[in-house]
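Enquirer: sequence plus predicted model, see below.
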Amino acid sequence: MNTPRPSRRWRGRARVALLCCGGVFGFVGFLDVYGGVGMEARSDGALLLVAALILAGCHATDLHRATGRALRWWARLGADVTAFGVGAWTGNRLLSNIVLQPVLAATSAFVLVLLALAVFLAWEDHRSPPWVAAGPAPAATAPAAGPVPGPRPPVLDAATAEGPSARAGVLAAAVGAAATLLAAALALPQFWYTARYAPSTAPPIVSVGTTLDDIEVVDDHMELTLEVEIENKGSTAVRMLTSLYEVTATPVRVADRPLPAGDPAQSYDGIFGGDYGAAGRVNSYAAYGTPQQIQVGSVGDDNAWIGPDETYRTTLRVQGPRDGFDLLRATVDVIVARADRVETEEGHRPSGRRLFTCEDGDVLMAENRRPLAHTGVFDRLTESDREVVTFWVLSDPAGGDASPWWSPFPWAGVSLQHTGHGCAHALRTDEDGLEDRAMVGRASAVAEAAMPEPEPEPKAERKAERKAKPQP
């Protein structure tokens, strides 16, 4: 009695396990195709669903009794290659963010089992190709004796019976059907690109405008109106992750002739040393003093949603000193991202920023953390938990960007990072690509206005005041 090899004995069980893995991929793909958020999640689901259907079709072809031996061998090999490709692709997604989390560990174990099954079955199929005969070929048998059938009369179809005109009509119909299918095949990719791909990859485009209006001197102080407009000019919705505005006042000394070359105001290092935008300048006749901060705050709520062609407006009243300053300046910084790529978990509404001192360098900062929602089931299985961290840096012992145009603190920043990092992680540049994937960008604006001169008192009022004063 011949005992089958252990590999043959386990081959059937491995096939069943591989089919079960394909069922898992198909279930995950089905959920993401109909419930995934965004084009990327649904594309991943569609790929998994197609791979599961290929695995099911290959196994069905292998199990069908009427299938030839060569076709069954190719079906088994196709299932092995498909399973290995999906496993390698999933493993690559896991390696892109190696974080110790239970879900990622379970998915990694599943992928290793899948790859082992695919390699084992492919090796077994390689050892038993279809061109190796299963046994001796059966002997040919002579045909039974009997009358030799004569030639059959030709059977005329409708096109042949009706003549060349009917054949031309059938050919024209076939050509028309083929042209229709070809036109649909050519139009479908263009429709998919216009309706799905282009909107899902469009970058956020916002413009920021700020103005200083209604500047007036009231009693012993100055008042003005600050207006900020954030307009979404793109075709996709954006999230205003965080924002910061600052109003400063600067003393200005204006000379009648150009300042000497050795004057500190003529040093070009001040504008070469940093990116100050329109506020950085070198003036041959004016020397700018140290800016004094008057008012600072947020333009709006963090994580605010701004749809296409919508405008987010903020109007504020600012009060400040009336003496000692000549130039008023308002700066606005806004950090935005695509709204569908920074969706936060439902029900998470932080009460505000947490003010604390960061352990790395004693940096005083105000921080806010929101967990990011997963876009689909496959994303939850292959991507670690992530969060968006918005922060303001209020002071730093190492110092900040010293400039004659605005104070170095506070400044705002955003970090998209894996959950579990400390506060120091947000202060340095990360190379994990989460900000690039979410299309995080910054928009800024600067507005300036002259400090108003105090209005002279009317002569009649001055005379009344002199008469009211007691005479010595």
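Expert: Arrived safely, thanks for sending. Not measured: the values here are computed from a predicted model.

Enquirer: only C-alpha atoms from now on, for both contacts and neighbour counts.
Expert: OK.

Enquirer: do you have the helices of the stretch 1-150 of the chain handy? List them.
Expert: For the stretch 1-150 of the chain, the helices identified by DSSP state H, counting those that start in this stretch occupy 6-35, 39-63, 69-95, 102-127, in order along the chain.

Enquirer: can you put these in CSV and add distance to residue 281 and mean neighbour count?
Expert: As requested, these are arranged in CSV below (distance: least, CA to CA, whole Å; neighbours: other CA atoms under 10 Å):
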stretch, distance to residue 281, mean neighbour count
helix 6-35, 53, 17
helix 39-63, 45, 20
helix 69-95, 48, 18
helix 102-127, 52, 17
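
Enquirer: try this one next to it:
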Amino acid sequence: MTGTPWWCWCWRVALAGLAAGATGTLLIGLRDLFRASDIAARITGGVLVLVAALALGAIVTAFSGRSRRQWLPGAVAAAVMLLLSLWVAVSILSWRQVELTAALVVSVLIAVTAGYALLLSQVVRTFAAAPPPATDEGQKNPGEPPTRRGELLGALATLAAAVFALPLAWYSAHYLPTHTGPSVSIKLQFGEMTAHKTQAAVPLTITVENTGTVDARMIGSLYEVSGVKVLASPASTGPEPLDLDRLKDMTDDNYGPGARYSNTTHMEEPELIQFGQVVWDQSTLLPDETTEATIMVFFPLRTYDVLRGGVDIAIARDDRLPIGRPVPGEADPVGTVTPCGPASVVVREWPIETGSLLEQLTEERREIIRGMVIKHPDADGSWWSGVPYLEYQVQRLRETCEHLFAPKGELEEESMAGLSGAMGEILVPAEMAPRAP
């Protein structure tokens, strides 16, 4: 290439700007490669280092080269930085927080510069000096080594083998382990019921086992015990015809096994006796690990015919929800009764920690919120006690409390979060149950 026309200077200025972006990418990658908190973030950091090193090497080659193919390394560097910046920009497009504005602006600026450099590289290629005539059949361009067909075929064969082998290795070594959801088994069992002074007492044992292959985070837990009075039809009365109103009451909502229909008995609405936590909030259960709690439940004599127990635990994959440190100046999260619209909820919040510098620059600030609803005007107590009940959300930082009742979305899916539960009943012995009328 001869002379220094304006388009050549513009091309070099654009490449210099891309070199600055590649240097920043290299520093981010090095930081994450050695200091990120999880292996996936460290692998991403290593990829950033390789990509940035490729771009920088191509830019240096473009500046120092003197052949007619000087445009090629510049085009490679521009293409690499264009793809990288577009990937970062797309990952930020759903942002709603001002902290990510700077990263979005920088990534868009690099993408525009890379596109500009890519176009100018074609101009450089078009107006470059024509190659000197070939002087030898084995050396068409002086100073450039001939291409050997055998070496080319060997390289293509190696590349083809890698194309088939690498996806399989990635799928088994990375994709499956990182996309397996948590799984827990919950067992609820009442013990022997006894009279104690003026009350009846029964032990309730709750066992939680991690039956999956990944660590399970228990965001929050709730057990509750309620009493039910059962009214039986007289023995002389035969089976009643199907009562459509009662059938509708049973099928109005997704009540679970607590709801049932019988044409010889009628269960009244349950009355709450006792509730509490099963485990500490944000506890982690390792694969095949089991935790067990036995709680004594007291209730008035001759009041209920059946005791009904229920357990709900909000779980998520542990490595998807790294808990960060509390906001400076604030104490550890403590449950507070918070008005959430018409409801009253005991709310606890934990900020989610980002595992790498790249995540800090490209991901929104998020938090886990656990709510124990203790008052709600729309609570349905037909078959279960209307309150309390458990709610949870993985949400963007500083969402309003009402968002706790919003449908679960992409953040919960990303965290592999969900509810796991169990239910059990026990018949109250006749000597402790209500007397027959």
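Expert: Structure's in. What do you need? Quick caveat: nothing in here was measured; it's all calculated off a predicted structure.

Enquirer: among the helices of the stretch 1-150 of structure 1, which comes closest to residue 210 of structure 1?
Expert: Of all the helices of the stretch 1-150 of structure 1, helix 39-63 sits nearest to residue 210 of structure 1, with 35.1 Å by CA to CA.

Enquirer: check the mean deviation of the closest one from structure 2.
Expert: Mean deviation of helix 39-63 of structure 1 relative to structure 2 after superposition (mean CA distance after the TM-score superposition for structure 1): 2.8 Å.

Enquirer: elements contacting that helix?
Expert: Contact analysis of helix 39-63 of structure 1 by 3 or more CA pairs under 8 Å, 6 or more residues apart in numbering; DSSP states H and E lists helix 6-35, helix 69-95, helix 377-382 as its packing neighbours.

Enquirer: tell me how far the residue nearest to residue 37 of structure 2 when sequence neighbours are not counted lies from residue 57 of structure 2.
Expert: If the residues on either side of it in the chain are set aside, residue 37 of structure 2 comes closest to residue 355, at 5.0 Å by CA to CA, 6 or more residues apart in numbering. With distances defined as CA to CA, to the nearest Å, the gap from residue 355 of structure 2 to residue 57 of structure 2 amounts to 29 Å.

Enquirer: distance from stretch 56-63 of structure 2 to the middle of the chain?
Expert: Its chain's C-alpha centre and that of stretch 56-63 of structure 2 lie 39 Å apart, by CA atoms, centre = their mean, to the nearest Å.

Enquirer: list of residues touching that stretch?
Expert: Residues from elsewhere that reach stretch 56-63 of structure 2, judged by CA atoms under 8 Å, 6 or more residues apart in numbering: 12, 15-16, 19, 22-23, 70-74, 76-77.

Enquirer: mind redoing it with 10 Å?
Expert: Under the criterion CA atoms under 10 Å, 6 or more residues apart in numbering, residues 12, 15-16, 18-23, 26, 50-53, 55, 64-65, 69-78, 80-81 lie in contact with stretch 56-63 of structure 2.

Enquirer: with stretch 452-469 of structure 1 instead?
Expert: Outside stretch 452-469 of structure 1, the residues that touch it by CA under 10 Å, 6+ apart are 215-223, 322-323, 325-328.

Enquirer: cool, stretch 29-37 of structure 2 as well?
Expert: The contact list for stretch 29-37 of structure 2, computed with CA under 10 Å, 6+ apart, reads 23-27, 38-52, 322, 353-359.

Enquirer: could you rerun that using 6 Å?
Expert: For stretch 29-37 of structure 2, contacts defined as CA atoms under 6 Å, 6 or more residues apart in numbering pick out 42, 45-46, 48-49, 355-356.

Enquirer: which one of those is nearest residue 87 of structure 2?
Expert: For these, the closest approach to residue 87 of structure 2 (CA to CA) belongs to residue 48, at 12.0 Å.

Enquirer: the closest one: what's it in contact with?
Expert: Listed by CA under 6 Å, 6+ apart, the contact set of residue 48 of structure 2 reads residue 29.

Enquirer: how many other residues sit next to whatever residue of structure 2 lines up with residue 194 of structure 1?
Expert: With TM-score structural alignment as the criterion, the equivalent of residue 194 of structure 1 in structure 2 is residue 172. Taking other CA atoms under 10 Å as the neighbour definition, residue 172 of structure 2 ends up with a count of 11.

Enquirer: all set now, cheers.
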